[in-house]
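Asks: What follows is a protein structure lacking sequence information:
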């Protein structure tokens, strides 16, 4: 902020004395923070543009052929090169630097002065490009173009050029962290590209809060093919792996990591119980009076969350609904008992006994939805109770899926698979870019 104020000061109209010109260039040098350049003069200041002439500090450069500057001489200039730099006060900033011709008498090679702050034959500085790419990562090219006052095609091209290298660096970093993490906990879950048709599977480091990889499909054949093609995945040593109740995932993990604790994700398990509560509600609803039926239908979502999370007004509405039917009340109490079992079981042994008591409580409810849910719970009893050996869930993974869906909507489901994968990995690991 101080540098911006200094630039604002120097951009005002002052008498063009030699002393004032020196003050202006001094402040602009501080703002630009480009050590290889010194500001020669302000060329022009318009409503939306600032043009600055800058010169290199050194007299000569090392020859790219012989790596020596002993025999290098200047041989004139091909004119001025215009480079777009970071904007200030919503003004586009342009640096005008000379394209100096150099000649090395040792190897008789001619070359042009190379600037570190901008790439060869590029019209945008490295800082401008990196800042533009950073803004475009969490947004769209059109939005980044409006902020930077640059063409959308230019922003898109900068984004596409930066993504592969950025993805490779992030990919390497998150995998190194996973290998070094003690008692690593992995999360495996799928998300839809086209719901009901095409899916991807994500592998996540729950402790490190990073996404490790993305593989196409969710069937067992695709999972096994990934493990064979990526030996670094098999070299991981996770303490536990959190998954939903898909049999393919549990079979795959038991083959890859037989010593790991397989945990059924609490969010998905709880979903089966809530679904059975709503099935009972749909059965009870037609038997009520029109007024009670309307009231129950309008407030049916109050049956899902824990009672302690409801406000006083919502708790009163819930109590009114439960008074409509003893079956609905016993079903809701069974659901609440499951939440209490998850939250209050102190260890694995107590949790196993509590789970059996909860199943016995459910056996007393005479409803097909309850019996179906109990059948699923008993089939996956070990994986569900394993939560109390290692209390991890895929909650962060579900949040990451929301970011992935937003990415897919912004990029209209990119057809290029490698670019699509790189974009998702960057989107999910963007917080790690701060360490670069």
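Replies: Yes, it's here. Note that the structure is predicted; figures quoted are calculated from it, not measured.

Asks: Please count neighbours and contacts with C-alpha atoms only from this point.
Replies: Noted.

Asks: all helices for the stretch 251-400 of the chain, in order.
Replies: 266-284, 290-298, 312-322, 326-344, 348-363, 368-379, 381-385, 395-410 (DSSP state H, counting those that start in this stretch).

Asks: Now do the first one against helix 368-379, angle only.
Replies: In terms of direction (axes from the mean of the first three to the mean of the last three C-alpha atoms, to 10 degrees), helix 266-284 departs from helix 368-379 by 160 degrees.

Asks: which strands and helices sit next to helix 266-284?
Replies: Applying 3 or more C-alpha pairs under 8 Å, 6 or more residues apart in numbering; DSSP states H and E, one finds that helix 266-284 makes contact with helix 326-344, helix 368-379.

Asks: and of the ones you listed, who's closest to residue 196?
Replies: helix 368-379 (22.1 Å; C-alpha to C-alpha).

Asks: coming back round to it: which of the helices of the stretch 251-400 of the chain is buried the deepest?
Replies: The highest mean neighbour count among the helices of the stretch 251-400 of the chain, using mean count of other C-alpha atoms under 10 Å, belongs to helix 381-385: a mean of 20.

Asks: Among the helices of the stretch 251-400 of the chain, which comes closest to residue 230?
Replies: Using C-alpha to C-alpha, the nearest of those to residue 230 is helix 395-410, at 21.7 Å.

Asks: and the angle from the helix or strand just after that closest one to helix 395-410?
Replies: Counting by DSSP states H and E, the next helix or strand C-terminal to helix 395-410 is helix 417-428. Relative orientation of helix 417-428 versus helix 395-410 (the same axes, to 10 degrees): 130 degrees.

Asks: Make TSV out of the helices of the stretch 251-400 of the chain and add distance to residue 242.
Replies: Shown next, in TSV, are these (distance: least, C-alpha to C-alpha, whole Å):
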stretch	distance to residue 242
helix 266-284	9
helix 290-298	35
helix 312-322	33
helix 326-344	15
helix 348-363	16
helix 368-379	16
helix 381-385	9
helix 395-410	10
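
Asks: try this one next to it:
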């Protein structure tokens, strides 16, 4: 695949000495008709053609970090067709949207399907929030300081438990009981 910045109009080199670099020339020379092998590991997601109006499907080669295909719809039927034409797909990273799941399962049964990083992090965050909400009382109690009376002076000032060493705090608790 030749980068867009490497493609110049005839005569552009004369007009602008920086229009074509040695690196670009090497890439053009080395790029054959099938220089890029078929993708094995892909990511599938939706993309906005017109935000809020029209969405398509993007397929990305995750090994090369390059977009492979932009499909005009995200209904899953075009993804199914594309996957059928690419039996070399080994891993398919996708979100949890049902049409993508159905298309991948039907057209690429050989491919291992995995959740994308964004959705994994979202799932972890939601699970952690539910856990913290359920155990908020216990967590608050664990961080509330316990006041222990000093055995030396029954009427003296009280010492917060966290100000004592762990061994001293345990000893004072045993003596208080």
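Replies: Arrived safely, thanks for sending. Keep in mind that what you see is a predicted model, and the values were worked out from it rather than measured.

Asks: After superposition, what is the TM-score?
Replies: TM-score for the superposed chains, counting by TM-score structural alignment, normalised by the length of the second structure: 0.52, backed by 122 aligned residues with a C-alpha RMSD of 3.8 Å.

Asks: nearest to residue 178 of the first structure, of the helices of the stretch 251-400 of the first structure?
Replies: Closest to residue 178 of the first structure of these is helix 395-410 (C-alpha to C-alpha; 15.9 Å).

Asks: and the closest one, which stretch of the second structure?
Replies: For helix 395-410 of the first structure, there is no aligned range in the second structure, judged by TM-score structural alignment.

Asks: Tell me how far stretch 75-83 of the second structure lies from the chain's centre.
Replies: 23 Å (C-alpha atoms, centre = their mean, to the nearest Å).

Asks: can you tell which of the helices and strands packed on helix 266-284 of the first structure is closest to residue 243 of the first structure?
Replies: Comparing these by C-alpha to C-alpha, helix 368-379 comes nearest, at 14.7 Å.

Asks: Quick one: the residues in the second structure that that closest one pairs up with.
Replies: Residue span in the second structure matched to helix 368-379 of the first structure, by TM-score structural alignment: none.

Asks: got the angle between that helix and helix 326-344?
Replies: Going by the same axes, to 10 degrees, helix 368-379 of the first structure makes 20 degrees with helix 326-344.

Asks: Show the subsequent helix or strand relative to whichever strand or helix holds residue 14 of the second structure.
Replies: Taking DSSP H and E as the criterion, residue 14 of the second structure maps to helix 12-15. Once the chain leaves helix 12-15 of the second structure, the next helix or strand it forms, by DSSP H and E, is helix 22-30.

Asks: on that earlier part again, could you say which one of the helices of the stretch 251-400 of the first structure comes nearest to residue 206 of the first structure?
Replies: Smallest distance to residue 206 of the first structure across the helices of the stretch 251-400 of the first structure (C-alpha to C-alpha): 7.5 Å, for helix 395-410.

Asks: Could you give the separation of the closest one from the chain centroid?
Replies: 8 Å.

Asks: Excluding chain neighbours, what is closest to residue 106 of the second structure?
Replies: residue 80 (7.3 Å; C-alpha to C-alpha, 6 or more residues apart in numbering).

Asks: cool, and residue 53 of the first structure?
Replies: residue 96 (4.6 Å).

Asks: Distance of the one you found relative to residue 119 of the first structure?
Replies: Separation of residue 96 of the first structure from residue 119 of the first structure (C-alpha to C-alpha, to the nearest Å): 15 Å.

Asks: Which one's more surrounded, the two?
Replies: Between residue 96 of the first structure and residue 119, counted using other C-alpha atoms under 10 Å, residue 96 has the larger neighbour count: 22 against 12.

Asks: Where in the second structure does the helix or strand encompassing that one fall?
Replies: Assigned by DSSP H and E, residue 96 of the first structure belongs to strand 91-104. Per the alignment by TM-score structural alignment, strand 91-104 of the first structure matches no residues in the second structure.

Asks: And that strand, what does it pack against?
Replies: Checking 3+ C-alpha pairs under 8 Å, 6+ apart, strand 91-104 of the first structure ends up next to strand 49-56, strand 72-88, strand 109-112.

Asks: In the second structure, what stretch matches the first one?
Replies: The counterpart of strand 49-56 of the first structure in the second structure, counting by TM-score structural alignment, does not exist; no residue aligns.

Asks: Mind listing what's buried along that strand?
Replies: 50, 51, 52, 53, 54, 56 (16 or more other C-alpha atoms under 10 Å).

Asks: mind checking how far the residue lying closest to the first one once chain neighbours are set aside is from residue 125 of the first structure?
Replies: Meaning residue 50 of the first structure. Excluding the flanking residues, the one nearest residue 50 of the first structure by C-alpha to C-alpha, 6+ apart is residue 93, at 4.8 Å. To residue 125 of the first structure, residue 93 of the first structure is 11 Å away according to C-alpha to C-alpha.
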